[in-house]
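*Asks:* missing the sequence, but the structure's below:
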């Protein structure tokens, strides 16, 4: 008799180790999302008070060695320097997911990757339909609504979706991280105006030494930090946006410790290798609080301060094609792109949703993906030039679109949270004395 093959599932339950790790990340990102929102509000309020000149003076204050072409404004330091830390953490998370996490199985990885691609393509198309024909370089902003903000989105998910299945939380985190990787590729390819080849080639030297040291398990900050700084500086000098250095450095860091192969990993909690920690986990533990608690909030504070001129000015800014295209891309494009891409995966791979889940869950998460704050603000400045009229319109669009997506997602997630509450209570009641729910065993 032939063995019965299990039906492939979308959003199926992962391992208990992975669920605990995702829960820990959610707790940290919830705090980071709160700080992000507070910092953005503070910057926007200050920029619209009689003391707005002080805010602009702070943003434009220049610091750094001019001999190295690093006499940059604080706003530029935040965008080029602090966000490199953010992308370093995102790169570490992405590598951990695909090397040692539940998504090392291609059948599990295809769903969030496809959803991320759909969540990039559809918002870009909608933006171009709305704003692409308005002229004056408006089409350059096509990538602004393609990003999902990890901290902001996960903060909303943690607050209003406490009873949602862990698989949905893992999906949202992975989608946001893949989304950020796509965004950094877009920045490197489409928003690099001038490329200096020699500094770019030169960056390979400190990057290679950094890779050699971390592959050997070296954690000495006095060795690794100067090499990371040199890599960042040379990429900055090449004309490629310096945040790319954060992702490249993260990809060099090993996920598993030396001397432990797949066999050792397979003995940890079933066949799950995420319990085997490497240097990536060490760096992520050290740098995630800096990223969520300092780097991203400071960038938001220095980027969100756009003068809107009261309610009438805000309404006028939102009527501009650039702002309107971004709002449509974030609120509608993300939800459509993520949901349709997930449905296509289910349709053409003959998979189905995990028992107890519905397509309404996917729509809710897709809407949540429309919170495109941090990276969207960065791309807006790169597309139109920081401080330009178009850049300010893009900032207004990002703020309005992100708030709109957050409010819509809150309503949808609250409805789905109630639907999953009874199932969650049943799983908790089924917990054994070992502290691990039976569903994970």
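*Replies:* Noted; the coordinates are in hand. Quantities reported herein were computed from a predicted structural model and do not represent experimental measurements.
*Asks:* alpha carbons only for contacts and neighbour counts from here, please
*Replies:* OK.
*Asks:* please enumerate the helices of the stretch 1-150 of the chain.
*Replies:* Applying DSSP state H, counting those that start in this stretch to the stretch 1-150 of the chain gives helices spanning 16-47, 52-60, 74-77, 83-99, 106-131, 150-160.
*Asks:* can you redo those helices as a markdown table with mean neighbour count?
*Replies:* Below are these laid out as a markdown table (neighbours: other CA atoms under 10 Å):
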| stretch | mean neighbour count |
| --- | --- |
| helix 16-47 | 19 |
| helix 52-60 | 16 |
| helix 74-77 | 21 |
| helix 83-99 | 24 |
| helix 106-131 | 22 |
| helix 150-160 | 24 |
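*Asks:* JSON lines for these, including distance to residue 242?
*Replies:* Converted to JSON lines, the helices of the stretch 1-150 of the chain look like this (distance: least, CA to CA, whole Å):
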{"stretch": "helix 16-47", "distance to residue 242": "22"}
{"stretch": "helix 52-60", "distance to residue 242": "19"}
{"stretch": "helix 74-77", "distance to residue 242": "10"}
{"stretch": "helix 83-99", "distance to residue 242": "7"}
{"stretch": "helix 106-131", "distance to residue 242": "22"}
{"stretch": "helix 150-160", "distance to residue 242": "20"}
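*Asks:* residue 286: which of these is closest?
*Replies:* helix 83-99 (9.6 Å; CA to CA).
*Asks:* wait, which of the helices of the stretch 1-150 of the chain is closest to residue 209?
*Replies:* Residue 209 lies closest to helix 83-99 among the helices of the stretch 1-150 of the chain, at 17.1 Å (CA to CA).
*Asks:* burial count for residue 315?
*Replies:* Using other CA atoms under 10 Å, residue 315 has 13 neighbouring residues.
*Asks:* so what's the gap between whichever strand or helix holds it and the chain middle?
*Replies:* For residue 315, the element it lies in under DSSP states H and E is helix 310-318. Relative to the chain's own centre, helix 310-318 is displaced by 29 Å; criterion: CA atoms, centre = their mean, to the nearest Å.
*Asks:* go through that helix and flag the buried ones.
*Replies:* When burial is assessed from 16 or more other CA atoms under 10 Å, helix 310-318 yields the following buried residues: 314, 317, 318.
*Asks:* okay, one more to line up with it:
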């Protein structure tokens, strides 16, 4: 018999499967709000209210003495997205400390897929822009996956996607977010103030001490988080890095075995609705607004090498990188695809990961903030690439929907008194 640990996209533990379902429900709602915010932004930017929309987005507020004299759009990108990355930090730590991915063999797939899904789109973007004398500054724009947007598309498709694939999409996106924030920190820090950055470690360390002691007072934690965020912002490093670092300090394992949730899961439960339902949709509203200029303007934008590189990176690079990495892993290791799945399932999920939206727009803002014309073309590329990736993924996953239903029917067995399906009864990690 083949060891399930060598199976790609196999079912995780009952704890992981049920928790993934809960997270995906929250992300589905957030994804729908994100799409609504983006659509409203595009409509306003191409309507008689365009100047009012841009005036609000560009209105500056905040204390200049603290380097916080920012536009409202910048507050959304630097401030609200820090909440998004705080949740990403919590989720990533939980996955590798107490999730199914603490097993290196399970962790190998999403890490390899995320790296492939980052390297190949970047290479595709560079190739397109080298051929057409475009700007190489946006090489990192198509490397990200927007989990909220992707999950919202899954909800619209109403697919019976197997739990293993759903978990893979979620974990891939978390690792992808981490790689994205590393890219932001390393490649888009124009002026680094080491002293201020080291000073930022003080409130982060104090925050860590408090959460390690399971202190839950928002009157202590929130001020420390805000101070850490402000100092990281003043250091020249993108302020969202503070969110990830703070998330990494939170303990995952339950101190009291009878507790329903560990502390990391508790904070995630509190902050994920704010991230998915408020922070990301507001960021989308201020970041997605681009004047298309009618059909001529659209044609001019999508033929720009920057937009073409982003579209090609998201639509072609992402699926090639993710599916290709998965194929290499199955070919050159002992891992093999789960018996109930086909490679078309993997390709469909890889296409869905081509929805780059949130982090792609954030990186694009940093890459082209001083090039207004190219900046707008970047936005068009992200919007068109993400929508095209979503449409292609929908076609593939719709075609597989009947297969997913059949798999679900085969795996749905009686549920015992403890509420755990029989198929998970022999899972040693079910009570973790």
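*Replies:* Good, I have the coordinates. What you are looking at is a predicted structure, and each value in this text was computed from that prediction instead of being measured.
*Asks:* overlay them and tell me the TM-score.
*Replies:* The TM-score (TM-score structural alignment, normalised by the length of the second structure) is 0.95; 424 aligned residues with a CA RMSD of 1.6 Å.
*Asks:* sorry, back to before: and which of the buried residues of helix 310-318 of the first structure is nearest residue 338 of the first structure?
*Replies:* Proximity of those to residue 338 of the first structure (CA to CA) peaks at residue 318, which lies at 24.7 Å.
*Asks:* grab the nearest non-local neighbour of the equivalent of that closest one over in the second structure.
*Replies:* Applying TM-score structural alignment, one finds that residue 318 of the first structure aligns to residue 302 in the second structure. Counting by CA to CA, 6 or more residues apart in numbering, residue 308 is the residue found nearest to residue 302 of the second structure once chain neighbours are left out, at 5.9 Å.
*Asks:* the helix or strand harbouring the one you found vs the first structure, average distance?
*Replies:* Using DSSP H and E, residue 308 of the second structure maps to helix 305-312. In the superposition with the first structure, the average deviation recorded for helix 305-312 of the second structure is 0.3 Å (mean CA distance after the TM-score superposition for the first structure).
*Asks:* also stretch 17-24 of the second structure?
*Replies:* Relative to the first structure, stretch 17-24 of the second structure is 0.8 Å off (mean CA distance after the TM-score superposition for the first structure).
*Asks:* that stretch aligns to what range in the first structure?
*Replies:* Counting by TM-score structural alignment, stretch 17-24 of the second structure corresponds to 19-26 in the first structure.
*Asks:* and if you look at stretch 38-57 of the second structure?
*Replies:* On the first structure, the counterpart of stretch 38-57 of the second structure by TM-score structural alignment is residues 40-59.
*Asks:* find the nearest non-adjacent residue to the equivalent of residue 214 of the first structure over in the second structure, please.
*Replies:* Matched to the second structure by TM-score structural alignment, residue 214 of the first structure sits across from residue 211. Of all residues not flanking residue 211 of the second structure in the chain, residue 250 sits nearest, at 5.7 Å (CA to CA, 6+ apart).
*Asks:* in the first structure, what residue corresponds to the one you found?
*Replies:* So residue 250 of the second structure corresponds to residue 253, using TM-score structural alignment.
*Asks:* against residue 368 of the first structure, how distant is its match?
*Replies:* Look at residue 253 of the first structure and residue 368 of the first structure: by CA to CA, to the nearest Å, they are 30 Å apart.
*Asks:* ok, those two, which is more surrounded?
*Replies:* More neighbours surround residue 368 than the other of residue 253 of the first structure and residue 368, with 32 against 25 (other CA under 10 Å).
*Asks:* can you pull the contacts of residue 160 of the first structure?
*Replies:* 410, 413, 414, 417 (CA atoms under 8 Å, 6 or more residues apart in numbering).
*Asks:* please redo it, this time with the cut-off set to 7 Å
*Replies:* Residues counted as contacts of residue 160 of the first structure (CA atoms under 7 Å, 6 or more residues apart in numbering) are 410, 413, 414.
*Asks:* inside helices: which ones of the residues you listed?
*Replies:* Residues of the contacts of residue 160 of the first structure located in helices (DSSP state H): 410, 413, 414.
*Asks:* what sits up against stretch 221-230 of the first structure?
*Replies:* Against stretch 221-230 of the first structure from outside (CA under 7 Å, 6+ apart): 206, 207, 210.
*Asks:* do you know how far the residue mapped onto residue 103 of the second structure from the first structure is from residue 240 of the first structure?
*Replies:* Using TM-score structural alignment, the equivalent of residue 103 of the second structure in the first structure is residue 105. Distance, residue 105 of the first structure to residue 240 of the first structure, using CA to CA: 33 Å.
*Asks:* have a look at those two and say which one is more surrounded.
*Replies:* Legend: neighbour count by other CA under 10 Å for residue 105 of the first structure and residue 240, higher for residue 240 (22 against 13).
*Asks:* and the strands in the second structure?
*Replies:* Using DSSP state E, the strands of the second structure run over 7-8, 60-61, 70-71, 336-337.
*Asks:* now the third one on the first structure. Mean distance?
*Replies:* After superposition onto the first structure, the average distance of strand 70-71 of the second structure to its aligned residues comes to 0.6 Å, using mean CA distance after the TM-score superposition for the first structure.
*Asks:* and what of the second one?
*Replies:* Superposing on the first structure and averaging over aligned pairs (mean CA distance after the TM-score superposition for the first structure), strand 60-61 of the second structure comes out at 1.1 Å.
*Asks:* what's the neighbour count on residue 133 of the first structure?
*Replies:* For residue 133 of the first structure, the neighbour count with other CA under 10 Å is 12.
*Asks:* quick one: the nearest residue to it once chain neighbours are set aside from residue 279 of the first structure, how far?
*Replies:* Spatial nearest neighbour of residue 133 of the first structure, chain neighbours left out: residue 139 (7.3 Å); criterion: CA to CA, 6+ apart. Look at residue 139 of the first structure and residue 279 of the first structure: by CA to CA, they are 42 Å apart.
*Asks:* and for residue 332 of the first structure?
*Replies:* 39 Å.
*Asks:* can you find the partner of residue 202 of the first structure in the second structure?
*Replies:* So, by TM-score structural alignment, residue 202 of the first structure is matched to residue 199.
*Asks:* tell me which of the contacts of residue 160 of the first structure is nearest to residue 143 of the first structure?
*Replies:* The shortest approach to residue 143 of the first structure among the contacts of residue 160 of the first structure belongs to residue 410, at 24.8 Å (CA to CA).
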